[in-house]
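> no FASTA, just this:
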């Protein structure tokens, strides 16, 4: 088991996905100073109930190891953070805050690729890129539909899950995938469902 400093958030971080944050709580500023002086890694878990600020939240048990790429000071004592998701983990035990959350974790085995999954990867990529193109007319801050992805098929599968225009709970569902097939099938299905909901979210103006 590994001991990780933990950063519970209102979003799920997937392997290969970037994480951009402004850190301002004193306990997390202390965590960043400790982390950057060590292996530059911390854990990210999605908050199940509660809010990011102040503690007292309930958290999902499956998360992702984040590695800091950049950390810079900002006005008002804040820190700007750019990190990237890596290995997945399962929380074995939460430890008392000191002063920030910490947990003993067990790494989750990496997904394994088979050439038989190539067609599903192609189909899922088509679904995700089409959804990004359509939803960009209704939502801001989405990934461009022509964003470049990794040539490695497992990394590409995770990146497709990460850029899919889905909510935090859907991304958490994808994070729990046990196989590449499950990841790709769930990504395509959830993305299609999100696309099908667009007419209800943005009905035509009756006028």
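Everything's here; your move. Note that the structure is a prediction, hence the values are computed from the model and not measured.
> can we go C-alpha only for contacts and neighbour counts from here?
Will do.
> Give me the residues contacting the helix or strand where residue 126 lies.
Residue 126 belongs to helix 118-135 when elements are defined using DSSP states H and E. The set of residues external to helix 118-135 that reach it, using Cα atoms under 8 Å, 6 or more residues apart in numbering, is 142-146, 153, 157, 160, 163-165, 181, 184-185, 187-188, 191-192, 195.
> Show me what counts as buried in that helix.
By neighbour count with 16 or more other Cα atoms under 10 Å, helix 118-135 contains the buried residues 120, 121, 124, 125, 127, 128, 129, 130, 131, 132, 135.
> which other residues reach the helix or strand where residue 85 lies?
Element membership for residue 85, per DSSP H and E: strand 79-95. Strand 79-95 has contacts (Cα under 8 Å, 6+ apart) with 13-24, 29, 61-74, 101-110, 175.
> for comparison:
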């Protein structure tokens, strides 16, 4: 069954989040504060998309059309006076049409992509789970309280995309894979190149 999202808010960022991942954000622009209020009031989420060109706050932001639909799981006033929220990825989406609302908020029509297969992590890729375990011990990452099924090829791949120091284009390419095992092969190649 196809799930369509009409007039869903789009949030272009210079980072990615995938299903099951968590991302802390600071909101200060009126358009995003209004978006947050609407999302909380209507109990709906928004779509996080990786920036292709421009900057996060700019009206000229150009973004990829495959991203992640997220829900707000926490919010609080930060010490710097800004509003902090934490979002969690629910599922990947394809944005078919987008435009800017009068307040500058990007909005669009999106479609939920099919869920990826739930393949087991191959024995030959156990080093990827070890790298992920090491990354999850970092204090900043640890605060996100991520729950990871280390036996799942897609979950290990998703978390590595979020946490490894890869460039934006590579992260986007990996996000767009629908085959978790092919994604792990690519991640393994990238890790080898980093060493």
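Yep, it's here. Because the structure is a prediction, the values reported are computed rather than measured.
> average distance between the strand holding residue 85 of the first structure and the second structure?
Strand 79-95 of the first structure: mean distance to aligned residues in the second structure after superposition is 0.9 Å, counting by mean Cα distance after the TM-score superposition for the first structure.
> Output the residue interval of the second structure matched by that strand.
Mapped onto the second structure using TM-score structural alignment, strand 79-95 of the first structure spans residues 83-99.
> tell me, how many neighbours does residue 64 of the first structure end up with?
Other residues near residue 64 of the first structure come to 26 when the count uses other Cα atoms under 10 Å.
> Kindly apply the preceding question to residue 72 of the second structure instead.
Neighbour tally, residue 72 of the second structure, other Cα under 10 Å: 20.
> what does residue 62 of the first structure give?
23.
> now the strands for the second structure?
4-13, 22-27, 46-53, 62-63, 66-77, 83-100, 106-112 (DSSP state E).
> Can you tell me which of those strands is most buried?
Across the strands of the second structure, averaging neighbours per residue (mean count of other Cα atoms under 10 Å) puts strand 46-53 on top, at a mean of 23.
> Check the mean deviation of it from the first structure.
Looks like 0.5 Å for strand 46-53 of the second structure (mean Cα distance after the TM-score superposition for the first structure).
> which bit of the first structure covers that strand?
Using TM-score structural alignment, strand 46-53 of the second structure pairs with 42-49 in the first structure.
> Look up how far residue 95 of the second structure lies from the counterpart of residue 105 of the first structure in the second structure.
Matched to the second structure by TM-score structural alignment, residue 105 of the first structure sits across from residue 110. Taking Cα to Cα, to the nearest Å as the measure, residue 110 of the second structure falls 4 Å from residue 95 of the second structure.
> Please apply the same query to residue 191 of the second structure.
Distance of residue 191 of the second structure to residue 95 of the second structure, computed by Cα to Cα: 30 Å.
> got a list of what the residue lying closest to residue 52 of the second structure once chain neighbours are set aside touches?
The shortest distance from residue 52 of the second structure to any non-neighbouring residue, by Cα to Cα, 6 or more residues apart in numbering, is to residue 63 (4.6 Å). Neighbour list for residue 63 of the second structure: 12, 49, 50, 51, 52, 53 [criterion: Cα under 8 Å, 6+ apart].
> and residue 194 of the first structure, what does it touch?
165, 166.
> Buried residues, whichever strand or helix holds it. List them.
Assigned by DSSP H and E, residue 194 of the first structure falls within helix 180-196. For helix 180-196 of the first structure, a neighbour-count test (16+ other Cα under 10 Å) marks 180-181, 183-188, 190-192, 194-195 as buried.
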